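A.B. asks: Return atomic coordinates for the entry below.
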Amino acid sequence: MLAGRRILLIIGGGIAAYKTLDLIRRLRARGAAVTPVMTAAAEEFVTPLSVAALAGEKVYRALFDLTDEAEMGHIQLSRVADLVVVAPATADLMAKMAQGHADDLASTLLLATDTPVLAAPAMNVRMWAHPATRRNAATLRADGLRFVGPDDGDMACGEYGPGRMAEPSAILAAIEAALGEGPLSGRRIVVTSGPTHEPIDPVRYIANRSSGAQGAALAHALAALGAHVVFVTGPAAVPPPEGVEVRRVETAREMLAAVEAALPADAAVFTAAVADWRVEGAAQEKIKKVPGGDLPQLTFRENPDILAHVAALGPQRPRLVVGFAAETQDVVANATAKRDRKGCDWIVANDVSPGTGIMGGPENAVTLVTEDGAESWPRMPKAEVAERLAARIAETLA
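C.D. replies: Alright, predicted model coming up:
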């Protein structure tokens, strides 16, 4: 699948560097050419001889090597590849990338390249959770950098948690996705996002506090894995990601119509916070306040249940139907009951009670409820929740 593609592999200085040997082997087996670059710290964990033997190419190590500069200068080296992969992307390398430092060959190549970059972070769990690393990761994502991982797992230091570098198979899948050959290539996925606005009159409406951030992040993550994403969004505060087919709606009924028009699809993920009710007979003119007069009386009707409707479809039902549940109490119990009631395959539940900062905030802490039970994920940025959920969807549809 990667025949003729050239990967510039930058190996950072962490114990996970040993995994890059397997990654190189897998890339070569799929026909890719690998040009390896090693930091000085990386040489403390794997030898240049081992890397060169597996890659079948010389290892670039020094910024001021006269021979290397004469044969292929670092500027050219940074631009001849189809993709730059940083694995492991240590906290130090991420900080250099985010701040634009260029004090060695690896960081200089990363600053000089106009080629897409994929990073596989690897570091101690506390380093990954540190505010400085979180800021750097957010900056790099905003700059267009792709990430794969890190995973939860045992650390070489004896601790457990997020920070373990993604396995070579996962990095390989992310490379294929970045090059347009991802695990979701050829798949059509519908994602709903944001709130709906249910009009009371031409200037007032019923809504909720959803920003649409999680839906936009998920659409981006699915598209990054090669899916054709139909993004049905209400009037969200967060703009749609690039590379998806956008269909804008206002009300729940418009959202249902847009979803039906987008089918058939391989999967449908309903992250939108759809208003449960609408005002019956919304006023065509602004309802005027009358001093001393009676308050307006609003009569409500139930909106269509988009998730349950799609889950109950016959031949047009997507193979995988995923709902979201924003709860303020008994999160797992309510989400489990919702999954059974709606007839969907998965429910992604989160606690949006006051004080969590999740509704409209940058982070999320979710529990994935499936027929196999409930799986709680640690609190993390919404982009990471999206990447993890997208990977699970790809695995299920494979």
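A.B. asks: Please count neighbours and contacts with C-alpha atoms only from this point.
C.D. replies: Fine.
A.B. asks: Helices along the stretch 1-150 of the chain, start to end?
C.D. replies: Counting by DSSP state H, counting those that start in this stretch, the segments of the stretch 1-150 of the chain that form helices are 19-29, 48-55, 66-71, 74-77, 91-99, 105-112, 125-129, 131-142.
A.B. asks: Please identify the most buried of those helices.
C.D. replies: Most buried of the helices of the stretch 1-150 of the chain, by mean neighbour count (mean count of other C-alpha atoms under 10 Å): helix 105-112, with a mean of 21.
A.B. asks: Please give the element, helix or strand, for Ala349.
C.D. replies: Element membership for Ala349 (DSSP states H and E) is strand 346-351.
A.B. asks: next up, for comparison:
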Amino acid sequence: MSPSQRTLDGARVLVGVGGGIAAYKTAHLVRGLVGEGADVRVVPTASSLHFVGAATWEALSGHPVLTSVFEDVDEVAHVRFGQEADLVVIAPATADLLARMRSGRADDMLTASVLVTRAPVVVAPAMHTEMWEHPSTRENVSVLRERGTLVIDPAVGRLTGPDSGPGRLPEPDALLDAARAAIAAPRDERGAVRRDLAGRELLITAGGTREDLDPVRFLANHSSGRQGWALAHAALVRGARVRLLAANVELETPPGAERIDLGSAAELADAVATHRSRVDALVMAAAVADFTAADRAQDKIKKDDGDDDSVPSLALRRTQDILRHSVLDRADAEYPVIVGFAAETGGNAASALDLARAKAHRKGADLLVFNDVSGEVFGSASNSVHILDQTGEELAASAGSKTAVAHVVLDELARRLPEVPWSA
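C.D. replies: Here you go, the predicted model:
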């Protein structure tokens, strides 16, 4: 992994492991955290060692494993681990572990560390559906969330044995994204993640549209969806409800987000028109094709094998300008807040930033996030953006991981939200 991909360099992350079969996935999470430069300390519960042994955690993290508050007493490890952490991630969190955390128990190294820490705490529950849906568990989760703990919803899928339903531990890549979002999030006076988007509903588009030319070929772009995904993860940790319109994105769904997959610009336009009603903000991070085939060929377009120089003629037409259309449809209403994205390259006539300022005037969105895509941006873990208002004035700039950029964008978005959620 190149240095530019090491988005967690130097971060001290405490990974707690509860006693569930899903603990094997946490090994992949630890490997991912270490690979991105984090200093990881694994603190398993005693019961979790029946599923994954201490030797695995020590080999992956490079640190010895402690489970009892009576180990390393001279170094006061049960206090030091929590105090030194920049982030705590608990995966899997069993129903029993959630109950002990809610009641403030400190009878092992993990629960004691959680009581001590002032770092963000991300909890990923995993259990059978009946346990997840039990009123006791739901109440425990609600109380922990009220205290500032970031409890992410489990995934829906295959559980232990033949059972299937909500309760599955999200995949390691999704947990890694959640960890990035939490550690980069703004904090309140207690050091907890600022939940300034609690009660808000965001509609976020991500990825790149594909425009069919024939049954085989299509017009597309290089967008991976990673910036839109980072926005979704960041919004979720800040308390928002997120509906994600994903255009050809091959990434794990952010835990807790509602995902709708689609392909073309027309499909995205229809989905935005359907779902933007009474959301608090529309964030158009997807790269939408400007052109599509005037007439899609029903059969594969053939080349003339008798003439090597022959090239088929392709007739194109413009696609709908979804961002501008959404602004106009909002008419005189103040909400939802609309955020557009503009990928530009400069030319002989004007710089990329000048082109973005002109676009900000033209589109009329509340915010326009501009990035110069002359360099390596698509598919990268990092980005560099300028945030413009409707007049083209620069409000903020951010360069770094796409997660860090996402939080700066959400900072500007949050300042424009009404006191009462529009979606309430």
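A.B. asks: which strands and helices sit next to the strand holding Ala349 of the first structure?
C.D. replies: strand 320-327, helix 331-342, strand 366-370 (3 or more C-alpha pairs under 8 Å, 6 or more residues apart in numbering; DSSP states H and E).
A.B. asks: quick one: it to helix 331-342, angle?
C.D. replies: 140 degrees (axes from the mean of the first three to the mean of the last three C-alpha atoms, to 10 degrees).
A.B. asks: Strand 346-351 of the first structure corresponds to what range in the second structure?
C.D. replies: Alignment of strand 346-351 of the first structure against the second structure: residues 367-372, by TM-score structural alignment.
A.B. asks: Please apply the same query to stretch 22-34 of the first structure.
C.D. replies: Going by TM-score structural alignment: stretch 22-34 of the first structure matches no residues.
A.B. asks: returning to what we had before: quick one: the helices of the stretch 1-150 of the first structure as CSV, columns for distance to Gly323 of the first structure too.
C.D. replies: Formatted as CSV, those follow (distance: least, C-alpha to C-alpha, whole Å):
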stretch, distance to Gly323 of the first structure
helix 19-29, 35
helix 48-55, 44
helix 66-71, 54
helix 74-77, 45
helix 91-99, 34
helix 105-112, 39
helix 125-129, 28
helix 131-142, 26
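A.B. asks: Show the contacting residues for the residue mapped onto Asn383 of the second structure from the first structure.
C.D. replies: Matched across to the first structure, Asn383 of the second structure falls on Asn364, judged by TM-score structural alignment. Listed by C-alpha atoms under 8 Å, 6 or more residues apart in numbering, the contact partners of Asn364 of the first structure are Asn350, Ile358, Arg379, Met380, Pro381, Lys382, Val385.
A.B. asks: run the last query once more with 7 Å
C.D. replies: Applying C-alpha atoms under 7 Å, 6 or more residues apart in numbering to Asn364 of the first structure gives the contacts Ile358, Arg379, Met380, Pro381, Lys382.
A.B. asks: Against the second structure, what's the mean shift for the helix or strand immediately after the strand holding Ala349 of the first structure in the chain, could you check?
C.D. replies: Scanning forward in sequence from strand 346-351 of the first structure by DSSP H and E, the next helix or strand is strand 363-364. Average distance, strand 363-364 of the first structure versus aligned residues of the second structure after superposition (mean C-alpha distance after the TM-score superposition for the first structure): 0.5 Å.
A.B. asks: Now, the contacts of Asn364 of the first structure that are in strands?
C.D. replies: If you go by DSSP state E, the contacts of Asn364 of the first structure have Met380, Pro381 in strands.
A.B. asks: filter the contacts of Asn364 of the first structure to the buried ones?
C.D. replies: Ile358, Met380, Pro381, Lys382 (16 or more other C-alpha atoms under 10 Å).
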